[in-house]
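**Q** when you get a sec, could you give me coordinates for this:
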Amino acid sequence: MSRILIAEDEQDIRQLLVDYLQQSGFTTVAVDNGNDALSQARTEQPDLVLLDVMMPGLDGLEVCRQLREVSHVPVIFITARHDEVDRIVGLRMGADDYIVKPFSPREVVARVEALLRRARWRAEAEVVQTGLQLNTETYVARWQGQVLDLTPVEFRLLHTLSKHPQRVFRRDELIGAAYDDHRIVSDRTVDSHIKNLRQKLQAVGAADVIQAVYGVGYRYTE
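**A** Okay, here's the model as predicted:
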């Protein structure tokens, strides 16, 4: 269940957002000032923040600026301001969306759902370990920022192993992950792909992140 932080100083609007979001299956945390908004965002680690621009204490722009220093949580600004400059400033501060009062609470819920879907897609598309970055949409792999020249099979093997660090994968499990056409592949073929993959990783300084477990298979560890 996704947790939504609502920072809005007008009680009626704050309660309206709480009611509609809870009816839509979300958990909510509601505050009425910018200082509490920043504090709750840091401690509660919400999945999304609805942030009023004009609030007592820190305003929404400053809350967003400080939040962006430590978090990529999706942020939707809610404001009575209609000026295009204000919207541009908000987006440049790191907001993901912008809703102007008066608004339809159903539209807010729809935008929250859409933004959370996009956040999940981005998270699922990228595996990030300490030094490894894999993007399954582009098939680009990097180690400490250096691009790895991997074949599609090598990429899928590395993706499977790195998603579950320390887990030992049998060769037949790796065959199923590496080949999506259900072809018959021998254990030696998997060993050959792993050997090439390890050489490419070692060439960029990632020595021994893929380890052989005698008689079983392979595991990924940093």
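**Q** for the rest of this, base every contact and every neighbour count on C-alpha atoms.
**A** Fine.
**Q** residues near the closest residue to Lys200 other than its chain neighbours, how many?
**A** Leaving aside its chain neighbours, Lys200 sits nearest to Leu148 (6.9 Å; criterion: Cα to Cα, 6 or more residues apart in numbering). Here the number of neighbours of Leu148 (other Cα atoms under 10 Å) works out to 19.
**Q** how about Lys163?
**A** For Lys163, using other Cα under 10 Å, the count is 15.
**Q** what distance do you get for the closest residue to it other than its chain neighbours to Val153?
**A** Nearest non-adjacent residue to Lys163, counting by Cα to Cα, 6+ apart: Val127, 6.8 Å away. Distance, Val127 to Val153, using Cα to Cα, to the nearest Å: 17 Å.
**Q** how about the secondary structure of Ile4?
**A** Here Ile4 is recorded as strand under DSSP: H, G, I helix; E, B strand; the rest coil.
**Q** now the other sequence, so there's something to compare against:
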Amino acid sequence: MTHILLIDDERKLTGPLQSAFEREGYQVTVAHDGHAGLSLALVSKPDVIVLDVMMPGLDGWQVCQAIRERSSVPIIMLTALDESVDRIKGLEMGADDYLVKPFNVRELVARVKALFRRIRLTHEELDAQQQSNGQARKPVPLQFGNLSIDERRHEVRLDDHPLRLRPQEYELLLFFARHRGITISRDTIFDRVWEGSEANNNRTVDVHVRWL
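**A** Coordinates of the predicted model:
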């Protein structure tokens, strides 16, 4: 079962969010402060983290930064800060998406689903799909010098060493690999890689390209 870690000190919000995610079949763990959330993030190995920015003690920025030093788990940040500089800060710290409060609970659920779609099928799911379609032949990894991208395993290797990439970094690299030698606008890149996100397209693309 897909595991979501929800880190937010607003109990009147975490209750409805937990119920909404559980109705969709997700397992949900809730932490009401940054310290507890960080510990759970590192121990429970969630599939995605929904993280509030404004929390007493250890805030969302600090939690996100600490998680990114150890894990590439997808992170969606919740924030009452609607300034573009705050959104950019979140992306630069490693968040994969953000949602400004107040928001519709259904929108957050939809964003989590979209994020999982970008992560793509797991290795086992893709194998099962290939078998059901009669596809016995496995796809050959894309090779670019000493860099290889294995779409079946969702894995990138450099000099035969695995690289730890966040979902958008992987999708961006794969998009570039599939369109090498072609000039593509930022808007097109954003629409293909950040489906459904409200992030500023130019700055979002620039930040992630800089990471790569």
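**Q** about what we covered before: what residues does the residue nearest to Lys200 of the first structure make contact with?
**A** Applying Cα atoms under 8 Å, 6 or more residues apart in numbering to Leu148 of the first structure gives the contacts 140-142, 200-201.
**Q** recalculate using a threshold of 7 Å.
**A** For Leu148 of the first structure, the contacting residues are 141-142, 200, by Cα atoms under 7 Å, 6 or more residues apart in numbering.
**Q** can you give me the strands for the second structure?
**A** Ranges of strands within the second structure are 3-7, 27-31, 48-52, 75-79, 97-100, 142-144, 147-150, 155-158, 161-163, based on DSSP state E.
**Q** quick one: the last one to chain centroid distance?
**A** The offset between the C-alpha centroid of strand 161-163 of the second structure and the centroid of the whole chain comes to 19 Å, using Cα atoms, centre = their mean, to the nearest Å.
**Q** in this structure Val73 of the second structure contacts Val48, no?
**A** Yes. At 5.9 Å, Val73 of the second structure counts as touching Val48 under the criterion of Cα atoms under 7 Å.
**Q** how long is stretch 124-140 of the first structure from one end to the other?
**A** End-to-end distance of stretch 124-140 of the first structure (Cα to Cα): 14 Å.
**Q** tell me the buried residues in it?
**A** Within stretch 124-140 of the first structure, the residues that count as buried by 16 or more other Cα atoms under 10 Å are 126-127, 132-136, 140.
**Q** chain center to it: distance?
**A** Here stretch 124-140 of the first structure is found 11 Å from its chain centre; the criterion is Cα atoms, centre = their mean.
**Q** any idea how far Ile194 of the first structure is from Gln144 of the first structure?
**A** With Cα to Cα as the criterion, Gln144 of the first structure and Ile194 of the first structure are 20 Å apart.
**Q** and if you look at Leu174 of the first structure?
**A** 10 Å.
**Q** residue nearest the centroid of the first structure?
**A** Ala123 (3.5 Å; Cα atoms, centre = their mean).
**Q** what's around the closest residue to Asp52 of the first structure other than its chain neighbours, how many residues?
**A** Distances taken as Cα to Cα, 6+ apart place Ile78 nearest to Asp52 of the first structure, at 4.6 Å, with adjacent residues excluded. The local packing of Ile78 of the first structure (other Cα under 10 Å) involves 23 other residues.
**Q** got it, and Arg210 of the second structure?
**A** If you count neighbours by other Cα under 10 Å, Arg210 of the second structure ends up with 8.
**Q** what do you get for Leu21 of the first structure?
**A** 23.
**Q** just Asp83 of the first structure next, same as before
**A** The local packing of Asp83 of the first structure (other Cα under 10 Å) involves 9 other residues.
**Q** so how far is His159 of the first structure from Val147 of the first structure?
**A** Distance, Val147 of the first structure to His159 of the first structure, using Cα to Cα: 15 Å.
**Q** who has more neighbours, these two?
**A** When neighbours are counted by other Cα under 10 Å, Val147 of the first structure and His159 differ, and His159 comes out ahead with 23 against 13.
**Q** now the helices for the second structure?
**A** Applying DSSP state H to the second structure gives helices spanning 11-23, 34-43, 60-68, 84-93, 105-119, 123-132, 167-178, 186-193, 201-211.
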